[in-house]
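Undergrad: sequence below, structure please.
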Amino acid sequence: MSDWLTPDEWTAVRLSLIVSTTAMLASLPLGIAVAWLLARGRFWGKSVLDALVHLPLILPPVVTGYILLIGFGRRGPIGAFLYDWFGIVLSFRWTGAALACAVMGFPLMVRAIRLSIEAIDRKLEDAAGTLGANRFWTFATVTLPLCLPGIVAGMILCFAKAMGEFGATITFVSNIPGETQTLPSAIYTFTQVPGGDAGALRLTLISIAISVAALFCSELLARIVGRRIAVS
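TA: Coordinates of the predicted model:
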C-alpha cells in the first residue's frame, strides 16, 4: 500500500483509522450506560435525554462542528477549562477530530445497543434479582452478555460513521495535512485541485475497502458472539 499511495495519502489513511478507532472506543462505555438508561430506566427527562442523544443525526454536521468549536475551542468554556487545568487542546488537533467523530457516531451506537437490550427478556433479569443480585451485578452477568451482538453492531456503526465524517470534523478541526486531514477531507482536497482525480480515486477505493472489511468483521463477530450465547 505504501508503494501505491503517496506519503501524504498514507498519513490520511492512518490518521482516519486512529481517529475512528479512538472515537469508537471512547464512546463505548458512555454508549452502553446511556443505552441501558434509555432501555431500562424510568426517570423524569428520559425523552429529553433521548432527544439530545439523537440530535447529531438531525442537525447538519456543520452545525454540530460549530457547536463543538464554540464549546471546546481554546476560548470556549469547556476548551478553556481543559487547557488551563490539564493542558489539553482539542480544536485543530487530531483528538478534536476524534471528539467530533465520536459525537456524530454516538447516536448510532446507542440505538443499536438500546434495541439489543430491549430485546432481552425482562424475566431473565428479574430472576437474577430474586436470587439476590443487585442492579449492577444483574447488568454485568445477564444483560451485558446477552446484548453483546448489539454492542458489536453499535461499535461498527460508530466506526463506519467516524470513517466517513466530514462536515463536523472540518468545521471543528479544519483540514490540516498530517494533523486533522482524514480520508474524507483528503478526498475533498483532491477534488479541488487540478489533476487530483487519481488521488481522490485511490483514497475512495481505500475507503470502500475499509468499510467492507468493517462490515465483514461485524458479521463475523456477531456470529461468534451469537454462537457462544446459544451454547451458554
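Undergrad: make it CA atoms for all contacts and neighbour counts henceforth
TA: Will do.
Undergrad: next, the buried residues of stretch 144-151.
TA: For stretch 144-151, a neighbour-count test (16 or more other C-alpha atoms under 10 Å) marks Leu144, Leu146, Cys147, Leu148, Pro149, Gly150, Ile151 as buried.
Undergrad: tell me the SS of Ile176?
TA: Following DSSP: H, G, I helix; E, B strand; the rest coil, Ile176 is assigned to coil.
Undergrad: list the contacts for it?
TA: Phe92 (C-alpha atoms under 8 Å, 6 or more residues apart in numbering).
Undergrad: ranges for the helices of the chain?
TA: For the chain, applying DSSP state H gives helices covering 7-40, 46-58, 61-72, 77-86, 94-118, 122-130, 135-138, 144-146, 148-164, 167-173, 183-191, 197-231.
Undergrad: report the angle between the last one and helix 183-191.
TA: The one in question is helix 197-231. 160 degrees (axes from the mean of the first three to the mean of the last three C-alpha atoms, to 10 degrees).
Undergrad: from the chain's centre, how far out does helix 197-231 sit?
TA: In terms of C-alpha atoms, centre = their mean, to the nearest Å, the gap separating the centre of helix 197-231 from the centre of its chain is 15 Å.
Undergrad: buried ones in that helix?
TA: Buried, per 16+ other C-alpha under 10 Å, within helix 197-231: 199-200, 203-204, 206-207, 210-211, 214, 218-219, 221-222, 225-226.
Undergrad: sequence B follows; please return its structure for comparison with A:
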Amino acid sequence: MDVVPLLLSLTVALTATGLAALLGLPIAALLAYRRFPGSDLVDVLFTAPMVLPPTVLGYYLLVILGHDSRIGGAFESLTGTPIVFTRTGAVVAATIGALPLIIKAARAAFESVDVRLLAAASTLGASGPRRFFKVALPLARPGIVAGLALGFARAAGDFGVTLMVAGDIPGVTRTGALSVYNAVAAGRDADAASTAGALTVVCGALLYLAARLGRGGRPT
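TA: Purely as a prediction, here's the structure:
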C-alpha cells in the first residue's frame, strides 16, 4: 500500500477544514443572528456545493480559477504557480466541499443557543462580541465540532471535484480516494482494500475524537 496518497488526503483535509472553519464560522454566525437583504441568497450560494453534481461544481471552479481567469491568473502572477492541477487546487476543491457542511452545522448550533442567556448577558453589560465569544460560542461548541468533523470527512473523501480541479497526479494531487479508484481500475484489489481500510480507520478515529471533544470529553 502506498502511504503517500493517505498522507496527502490527511494534509489536504486538515488544511481544507481549517480554511472552511475560518470562512464558515463567521458566515454561520452572521446568518444565525442577522437578517439582511440577500441573506437567503447567501444561504443558497453556500448550500449549492452540497447539491451540485461534483463534475458541474468542478467545471465552475475550473472556469473561475483556471489559467485564463482573473483569479487564477492573478494567483499565478503572485506565486508563480497555478491553482488548478496542483496541490493548491486539491485544497480548494476540498474546502468548497467542506464549507457548506460546516456552515449548516454551525448555524444550527448558534440558533439553538437560548436567546434568554444572550439577553441576560446583555443586561449585565456584556458587549456584542463578548456575548458571542463568552456565551454563544461555548454553548454552540458541540454542534460546531460536529460540523468540523463532517467537513473533515467530506474533504478527506472528495473525489469528483478534486479530479476536475486538481487532476490525478501521483505524488502531487492523487489523494486516498483517487488512489482507491486507480487501484480498482487496474485490478489491484489488495491495494484498493488496504487504502480504503486505512482511510476508514483514520476518518473514523478522528470523527470519534471530535465527538468526544464536542461533549467536553464526557463518556457516553
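Undergrad: picking up where we left off before, out of the buried residues of stretch 144-151 of the first structure, the closest to Glu9 of the first structure would be?
TA: Ile151 (31.6 Å; C-alpha to C-alpha).
Undergrad: map the closest one across to the second structure for me.
TA: Following TM-score structural alignment, the counterpart assigned to Ile151 of the first structure within the second structure is Ile144.
Undergrad: spatially nearest residue to its match (excluding sequence neighbours)?
TA: Ala106 (4.8 Å; C-alpha to C-alpha, 6 or more residues apart in numbering).
Undergrad: ok, that neighbour to Gly147 of the second structure distance?
TA: 6 Å (C-alpha to C-alpha, to the nearest Å).
Undergrad: before we move on, the earlier item: from the buried residues of stretch 144-151 of the first structure, pick the one nearest Phe190 of the first structure.
TA: Closest to Phe190 of the first structure, out of all of those and judged by C-alpha to C-alpha, is Ile151, at 35.6 Å.
Undergrad: list the contacts for that closest one?
TA: Ile32, Met109, Ala112, Ile113, Ser116.
Undergrad: alignment lookup: the last one to the second structure.
TA: With TM-score structural alignment as the criterion, Ser116 of the first structure lines up with Ala109 in the second structure.
Undergrad: can you check the first one too?
TA: Structural alignment places Ile32 of the first structure opposite Leu25 in the second structure (criterion: TM-score structural alignment).
Undergrad: I'd say that match and Ala105 touch.
TA: No - using C-alpha atoms under 8 Å, Leu25 of the second structure is not in contact with Ala105, being 9.6 Å away.
Undergrad: mind checking which of those two has more residues around it?
TA: Ala105 (24 against 21; other C-alpha atoms under 10 Å).
Undergrad: distance check, the spatially closest residue to that one that is not a sequence neighbour against Tyr33 of the second structure.
TA: Nearest residue to Ala105 of the second structure, sequence neighbours excluded (C-alpha to C-alpha, 6+ apart): Gly147, at 4.9 Å. Separation of Gly147 of the second structure from Tyr33 of the second structure (C-alpha to C-alpha): 18 Å.
Undergrad: who has more neighbours out of the two?
TA: For Gly147 of the second structure versus Tyr33, the count of surrounding residues by other C-alpha under 10 Å is larger for Gly147: 27 against 11.
Undergrad: relative to Ser194 of the second structure, how far out is that one?
TA: Look at Gly147 of the second structure and Ser194 of the second structure: by C-alpha to C-alpha, they are 28 Å apart.
Undergrad: and for Arg35 of the second structure?
TA: 49 Å.
Undergrad: repeat for Leu6 of the second structure
TA: Taken as C-alpha to C-alpha, the span from Leu6 of the second structure to Ser194 of the second structure is 11 Å.
Undergrad: what do you get for Ala185 of the second structure?
TA: 15 Å.
Undergrad: and what of Ala121 of the second structure?
TA: With C-alpha to C-alpha as the criterion, Ala121 of the second structure and Ser194 of the second structure are 53 Å apart.
Undergrad: grab the nearest non-local neighbour of the residue most central in space within the second structure.
TA: In the second structure, the C-alpha nearest the mean C-alpha coordinate belongs to Ala98, at 2.3 Å (C-alpha atoms, centre = their mean). Nearest residue to Ala98 of the second structure, sequence neighbours excluded (C-alpha to C-alpha, 6+ apart): Gly151, at 4.2 Å.
Undergrad: check contacts around the one you found.
TA: Thr17, Gly97, Ala98, Leu99, Leu101, Ile102.
Undergrad: which one of the residues you listed sits closest to Val165 of the second structure?
TA: The closest of these, once distances to Val165 of the second structure are taken by C-alpha to C-alpha, is Gly97, at 12.3 Å.
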